[in-house]
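S.K.: can you look at this prediction? I've put the sequence above it.
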Amino acid sequence: MRVKPEHQFAPNPAGDRIDSRDPVFAGSAPVTGAGEPVVDWEKVVLVTATVGVFAVATGLSSPLLALVLKKELFSDLLIGANAAMTPIGLLTSALCVPRFAQRVGGSRAAVGFALTAAAALVLMAIFPMLWVWFPARFVLGLAIGGFYIVNKAWLNEIAAPAYRGRIVGIYAAVLAAGFSLGPFALALTGSSGWLPFAVGISALLTAALITAIFARRLPGFAVEQRASVASFLPRAPVLLVAVGVFGLFDQATLAFLPAFGVRNGFSEQTMAVGLALLNAGNVVLQVPIGWLADRFPRRLVLAGCSVAAAGGAVLLTLAVRHEPFALFAFLFVWGACACGVTTVALAELGDRFGGPALLAGSAAFTLSSGVGGMLGGPLTGAAIDKAGDSGLILVLAGAYGLLGLVVAAFPLTRRSGRSRTD
């Protein structure tokens, strides 16, 4: 059963001078003859299209910057240290963005973050020097994290509860597609000169322009109420664990899955395709997972994705013994199940929280994902050093197996203004 939330919204000083409440919960949304709320697909398309364009730039920037530094003959240690500035910026954004977005308004914050990210890329294109790139990449990570935090909060505010899982699934699919298009664009432009930077900068400016044009149609965040990441953490620990586990999976597979395949007889090119298909599953299968989350108890769907991902890690040892086509099909489904926990978690976040708490929750998701990603590489690397290829299996199966136990043993969230029967 769903009930109307008790939180309130207010216009913010950014010019978001519209009623920013979720119209479904406010009781003002149009409904069908059966009493079901009608989804405002214009807003859904607006938010998902904007994040998709923005994701093209973020998907392009990491490999582009690594290649440029490699051409400049910097050591792998310096390249890795410079790359670490982006996730550090992401983690920092989780701590400061919620109150900043409340103070200046969601739309102004999002436009500012997109423009800041574009300025960071311009600076790095003009000055390919480490003393510039270290602070610039920190600012880039901060801006990327800030934009995503606001954008995800918007998505959950406009999503009709009965369709929230599917809407989040569409969002996750578009986001994954944008990330995939970034490296593809880099393959077309190459890493030399201004052109690849121009593609990324153009994508960021486009996201800023779309947000600015449609600012009045996007939700604001009440300034009368305050919510911090620290205050949110104990309210949804299971959801945060789910997001953190996928962050670990993402970084572990990016870093170690290609080498795992090569050691088991596949070529580097084959594993590159396999890694792409691991992400492609996120594009194609997140909507069906979201549909399941709308039709069945979210706890059950989250547990199912966790068990499937843990079992997939174990089956990986069998999949690499077959032909590439079988491996590709396996990776396609396995990646979708692993990412599915974040789709379900984000949908549940939107059902349980609203307003400033939802903004803080979106930031907490970013924080948890960053922590999981930072742990994924070192933890998996240490396990592989100790146990060989079995180390990768043990870490991934263990992480998702533990998540499944946590989902079974604890409530997904503590009671809040929004309620939904698990």
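M.R.: Thanks, I have the structure now.

S.K.: switch to C-alpha atoms for all contacts and neighbour counts from now on
M.R.: OK.

S.K.: helix/strand/coil for C339?
M.R.: Following DSSP: H, G, I helix; E, B strand; the rest coil, C339 is assigned to helix.

S.K.: count of residues packed around it?
M.R.: Residues lying near C339 (other Cα atoms under 10 Å) number 28.

S.K.: take a look at this one as well, against the first:
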Amino acid sequence: MAQTLASISALLLSVAMLVFGHGLQTTLLPLAAAKASFTNLEIGVVSSSYFFGMVLGCLAAPHVIMRAGHIRAYAAMVSLMSAAAIFHPILVDPFSWSLIRIISGFCLAAFYMVVESWLNERATNENRGTVMSIYIVILFGFMMIGQISISTMDITSFVPFAIASVAVSLAVMPVALTTTTQPAPIALVQFRPVKLYRNSPAALVGTLLVGVANGALWTLAPLYGSQIGFNSDQSAFYAAAIIGGGMLSQWPIGRVSDLIDRRLVLIGIGVSTALVALVIAFLSPTGFYVAAGLAVLIGICSQPGYAIAVAHAFDYADPEDFVETSSGLLLSFGIGSIIGPFTASILMNHTGPGGLYFMVAAAEIALAGFVLARLFARQALDPEEKYDFEYAATAQVGSVMSPEPLDVDADNVIPPEEFPAYEDPIYDPEAQEITEEVIIPEDEHRHGHRLAADTTEENENGEQATVEKREDS
């Protein structure tokens, strides 16, 4: 385990720096937009634009990575994200900020894909859960640190935008200077919502509705805090409290879902989140500590929803469909997250700050109602038929994670970047060298192969002949 962590330390350091800058922007932008006299609707559009970019990234970033390779794609996307961050104080208008956030969302989707495929390949089946859990803790921990760091800055100045850009820029260095080999090309998967729905309607609709609620909470909580009278520091801590509450409850609620029907847990999440949201909407607490306590509570109730829905989908999916399932549900979540901030901003325009929580309550009630209907449509699985809950495989961050990825013997895999344009080296594991070259189709040589040992078989003339066997890796 120590050797594995040492090999990925540069990658984890890069994650910490980038998500620090991302977390800072997440809290900074709605507060700075309000100071710049953006309307609630304009702030909602800017917030939704980030998730629109992320959905585009989930669809297009794999092609960028396959074309350029992990390290070059990573460096390009992180550099572009850094440049986008510094343009916010230069082009202060809703349209420009929306375009910038689309770019940031796209780049972050590519970042997650590179990082998670890299971590998956470095980990073994024995320590994969630990490695990915450390990654998740670093990711959300430094995102929270980035959020609350705004309390030391003047949001009307150029400084916080510059710090966010510098933090993102520095995230390139650990990976660019690493001496470890980059992972094999990522697998392309299709988004097939009909198949996902047939596999688990509760999971597909559930992730969509959780995205509506959580997308609005993540992006508009700082704006809500400022509109009920909090200063910038308090608004930042208020937004971070929601994420912190979610971190506290993910694993306990996930383990409970192993023991009972996960749909019952989703119903509980929907009902409890709706109740807390309605309390916040009607009480409109203006005392910071009361409001922060309620923010932690709604984070505890709402944030595990995505992970439970994905775990429920895994219970019914075939192992070979895990990557497609997690990718499809992440897209569903992203689509919901586009809808959430935009809808909430409209309600905030008409009903005041509490409109955010009215919208959250409506989405969570719809979630509970739909999943309740599904209880009567499909019998629950026995606990022993389900996969154990693993938050690292169900977190709403990337799209290449799988609960039980196939272990690949790196010694028997030829890196794609070493392949000639139309030639595929034949690798002899015994000799540890390339022994022969053969011509293969263009569409095969880019994907990498695991080469099995040669065998001797009779050909059609009855003579002994050596046969080279190849398996896809």
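M.R.: Perfect, thanks for sending it. Note that the coordinates shown come from a computational prediction; the quantities given were computed from them, not determined experimentally.

S.K.: TM between them?
M.R.: The TM-score (TM-score structural alignment, normalised by the length of structure 1) is 0.66; 372 aligned residues with a Cα RMSD of 4.9 Å.

S.K.: end-to-end on stretch 125-132 of structure 1?
M.R.: One end of stretch 125-132 of structure 1 sits 10 Å from the other (Cα to Cα, to the nearest Å).

S.K.: quick one, strands of the stretch 51-200 of structure 1?
M.R.: Assigned strands in the stretch 51-200 of structure 1: none (criterion: DSSP state E, counting those that start in this stretch).

S.K.: tell me how far G376 of structure 1 lies from A383 of structure 1.
M.R.: Per Cα to Cα, G376 of structure 1 is found 11 Å from A383 of structure 1.

S.K.: next one: L130 of structure 1
M.R.: 32 Å.

S.K.: and A215 of structure 1, by the same measure?
M.R.: In terms of Cα to Cα, A215 of structure 1 sits 48 Å off from A383 of structure 1.

S.K.: ok, the two, which is more surrounded?
M.R.: For A215 of structure 1 versus A383, the count of surrounding residues by other Cα under 10 Å is larger for A215: 22 against 18.

S.K.: can you identify the element that follows the longest helix anywhere in structure 1 toward the C-terminus?
M.R.: For structure 1, the longest helix by residue count, based on DSSP state H, is helix 355-387. With elements assigned by DSSP states H and E, the helix or strand that comes after helix 355-387 of structure 1 is helix 390-409.

S.K.: isn't A236 of structure 1 right next to F410, touching?
M.R.: No: counting by Cα atoms under 8 Å, A236 of structure 1 sits too far from F410 to count as a contact (10.2 Å).

S.K.: tell me which of these two has more neighbours.
M.R.: A236 (22 against 12).

S.K.: alignment lookup: G244 of structure 2 to structure 1.
M.R.: Structural correspondence for G244 of structure 2 with respect to structure 1 (TM-score structural alignment): A280.

S.K.: can you count the residues close to that match?
M.R.: A280 of structure 1, neighbours per other Cα under 10 Å, totals 20.

S.K.: ok, it touching V333?
M.R.: No: using Cα under 8 Å, A280 of structure 1 is not in contact with V333, being 9.1 Å away.

S.K.: now Y387 of structure 2: which helix or strand?
M.R.: Applying DSSP H and E, one finds Y387 of structure 2 in no helix or strand.

S.K.: what about it, distance to A184 of structure 2?
M.R.: Taking Cα to Cα, one finds Y387 of structure 2 at 27 Å from A184 of structure 2.

S.K.: again with N125 of structure 2
M.R.: From N125 of structure 2 to A184 of structure 2 the distance is 17 Å (Cα to Cα).

S.K.: more neighbours: which of these two?
M.R.: Between N125 of structure 2 and A184, counted using other Cα under 10 Å, the more crowded position is A184 (24 against 14).

S.K.: which parts of stretch 343-363 of structure 2 are buried?
M.R.: Of the residues in stretch 343-363 of structure 2, 343-348, 352-363 count as buried by neighbour count, 16 or more other Cα atoms under 10 Å.

S.K.: mind listing the helices for the stretch 151-300 of structure 1?
M.R.: 164-189, 195-213, 229-232, 237-263, 268-295, 298-319 (DSSP state H, counting those that start in this stretch).

S.K.: corresponding residues in structure 2 for the second one?
M.R.: Against structure 2, the aligned range for helix 195-213 of structure 1 is residues 159-177 (TM-score structural alignment).
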